[in-house]
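**Q** Give me coordinates for this.
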Amino acid sequence: MAKLSVNLNRIALLRNSRGIGIPDLAHFARLALAAGAAGLTVHPRPDQRHITVDDVTLLTALIAEQPGIEFNIEGNPFTSGPAAFMPLVARARPHQCTLVPDADNQVTSDHGWNLRADAERLAPIVATLKGQGARVSLFMDPDPAQFALVRELGADRVELYTKPWADAFGTPEQPAVLAQYRESVEAARSLGLGVNIGHDLNLHNLPAFIAGLPPVDEASIGHALTADALELGYVPAVKAYIRALRPA
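**A** I've put the predicted structure just below:
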């Protein structure tokens, strides 16, 4: 069964909107883990609009107290400044680094790597992260033609960008898009790569997605989970997503 890694970005964004420490990020991290999440994800941006450098330090210590729980830090490895990705992960030493090609001013990630253009500059990044003990995942569109390059770079997993599935869900395009993701998972598996999924997955579109795919390793979910928690409560929302990741 796919493991759930709870993305805490939206909790941090809400907290930062007032500057009084509410909601408390560590508290909600502990709630997610108590509810059964297998890991925590953060995607700090250079402007620290939500997750801050101090948050990464705090969560690193919190995860160290939780044997078997994984910490996943996402981001663009070519950022600079106080929240630059590579120095941050060098200090935190997360279990997994997910490399994402987002620009500094993007609201959210909206595409995967083009390895035909980016492989050469990513190669030393992947080698450095693996030397620090991290599993490396590359954020990718469902484009199996690129996955051999993922393997050549030495990355361990792909994280499939799943907004196209969310957009197609409930439309006539749903079967064709699902088939594209199925082909992508199969192609990654045939190369010995692990497969993560993430972006715009929710309680409505996730069960059909999981049912239509070969097994995947992990789903990173934050925005929809946080929104559902407004209605369900945070712990019940985490548990609902864990159930949604179970094959029918």
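**Q** Please make it C-alpha for all contacts and neighbour counts, starting now.
**A** Will do.
**Q** what ranges do the strands span in this protein?
**A** Counting by DSSP state E, the chain has strands at residues 3-7, 39-42, 70-75, 96-99, 135-140, 157-161, 194-198, 218-221.
**Q** of all these, which lies closest to Pro172?
**A** strand 157-161 (20.2 Å; Cα to Cα).
**Q** Specify the angle between that closest one and strand 194-198 in degrees.
**A** On the basis of axes from the mean of the first three to the mean of the last three Cα atoms, to 10 degrees, strand 157-161 is oriented at 30 degrees to strand 194-198.
**Q** same for strand 157-161, what does it pack against?
**A** strand 135-140, strand 194-198 (3 or more Cα pairs under 8 Å, 6 or more residues apart in numbering; DSSP states H and E).
**Q** Now do the shortest one: distance to the chain's middle.
**A** In terms of Cα atoms, centre = their mean, to the nearest Å, the gap separating the centre of strand 194-198 from the centre of its chain is 8 Å.
**Q** Here is a second sequence; please produce its structure as well for comparison:
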Amino acid sequence: MTLLSVNLNKIAVLRNSRGGEEPSLARAAQTCINAGCGGITVHPRPDLRHVRPDDVRMLAALLRGRVEYNIEGNPFAPARGAYPGLVELVREVRPTQVTLVPDSDGQITSDHGFDLARDAERLGPLVDQLRNLGCRVSLFVDPGTSDFEPAVRIGAQRVEIYTGPYAEAFAGGRVDEALPACAETARRAQQAGLAVNAGHDLSQANLGTFKAAIPGLAEVSIGHALIGEALYDGLAQTVRRYRQILD
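**A** Coordinates of the predicted model:
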């Protein structure tokens, strides 16, 4: 079964736009859990544009022993102000999974994966630290990545395929231009012994086609589309619809 992890960053964006504590990340997480999600994802950034370190800590206490907790982030981004750095934040809260992503402050959202051949040497010590903290480690990779030996060598356990190009192709009626690369990347990762996650711009419209092409898909992390759809249909109902697609 493919696990649905709901990314709550957009809830935090809405809250931060006004200040205060509404809408509540805790209530949103509880609603998603009650509706059947298997995990919660957050992506704290040094600029605190959405989820903040105090949110990460609060959710850790709320989720522990209930559903998986996935924290995404750039392990090379230094501590700044209230942001202690990804590894230090993970050391505090001990999530189920850490997904390492090569993003920067200038990016509106994550838009590319690691070059494993180039980045593995730098990532290795960080992967080792995170695994020693009891976390599963996943690396964000581009569709078309084919050599996963570097990821296996440094101890990564999963990869997350960046599905932005697939979603864009699907919306334009060109799914055959992007889906085969995702499927081949998943196949090669699994052959190397890595489990496969996926995320970015997946939606109710395109998720079923993607899942059908990726046997053994372990997890999808969905935030932007899911929260947008929930504005019309409600958060609980939207989570249930995603679960139906994955089931």
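**Q** Which of the helices and strands packed on strand 157-161 of the first structure has the highest mean neighbour count?
**A** Most buried of those by mean neighbour count (mean count of other Cα atoms under 10 Å) is strand 135-140; its value is a mean of 24.
**Q** how much does that strand stray from the second structure?
**A** Mean deviation of strand 135-140 of the first structure relative to the second structure after superposition (mean Cα distance after the TM-score superposition for the first structure): 0.2 Å.
**Q** dump the residue contacts of the most centrally placed residue in the second structure.
**A** Nearest to the centroid of the C-alpha atoms of the second structure, with distances taken as Cα atoms, centre = their mean, sits Ser221, at 4.6 Å. Neighbour list for Ser221 of the second structure: Leu4, Ser5, Val6, Asn7, Thr41, Asn197, Ala198, Gly199, His200 [criterion: Cα atoms under 8 Å, 6 or more residues apart in numbering].
**Q** swap in Gly193 of the second structure?
**A** Counted by Cα under 8 Å, 6+ apart, Gly193 of the second structure has contacts Val152, Gln157.
**Q** Can you tell me how far it is from Gly155 of the second structure?
**A** Applying Cα to Cα, to the nearest Å, one obtains 11 Å for the distance of Gly193 of the second structure from Gly155 of the second structure.
**Q** if I line the two up, what does Tyr181 of the first structure land on in the second structure?
**A** In the second structure, the residue matched to Tyr181 of the first structure (TM-score structural alignment) is Cys182.
**Q** Any figure for the gap between that match and Asp142 of the second structure?
**A** 8 Å.
**Q** what sits in contact with each of the two?
**A** By Cα under 8 Å, 6+ apart, the residues touching both Cys182 of the second structure and Asp142 are Ile161, Thr163.
**Q** Leu149 of the first structure contacts Glu120, correct?
**A** No. With contact defined as Cα atoms under 8 Å, Leu149 of the first structure does not reach Glu120; the gap is 10.3 Å.
**Q** Would you map the helices across the second structure?
**A** Listed in chain order, the helices of the second structure (DSSP state H) span 9-18, 25-34, 53-63, 86-93, 116-132, 149-153, 164-171, 179-191, 204-213, 224-233, 235-246.
**Q** could you dump those to JSON lines with distance to Asp103 of the second structure?
**A** Shown next, in JSON lines, are these (distance: least, Cα to Cα, whole Å):
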{"stretch": "helix 9-18", "distance to Asp103 of the second structure": "15"}
{"stretch": "helix 25-34", "distance to Asp103 of the second structure": "23"}
{"stretch": "helix 53-63", "distance to Asp103 of the second structure": "17"}
{"stretch": "helix 86-93", "distance to Asp103 of the second structure": "12"}
{"stretch": "helix 116-132", "distance to Asp103 of the second structure": "13"}
{"stretch": "helix 149-153", "distance to Asp103 of the second structure": "18"}
{"stretch": "helix 164-171", "distance to Asp103 of the second structure": "14"}
{"stretch": "helix 179-191", "distance to Asp103 of the second structure": "20"}
{"stretch": "helix 204-213", "distance to Asp103 of the second structure": "24"}
{"stretch": "helix 224-233", "distance to Asp103 of the second structure": "17"}
{"stretch": "helix 235-246", "distance to Asp103 of the second structure": "27"}
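**Q** Which among the ones you listed is found nearest to Pro102 of the second structure?
**A** Using Cα to Cα, these put helix 116-132 closest to Pro102 of the second structure, at 9.7 Å.
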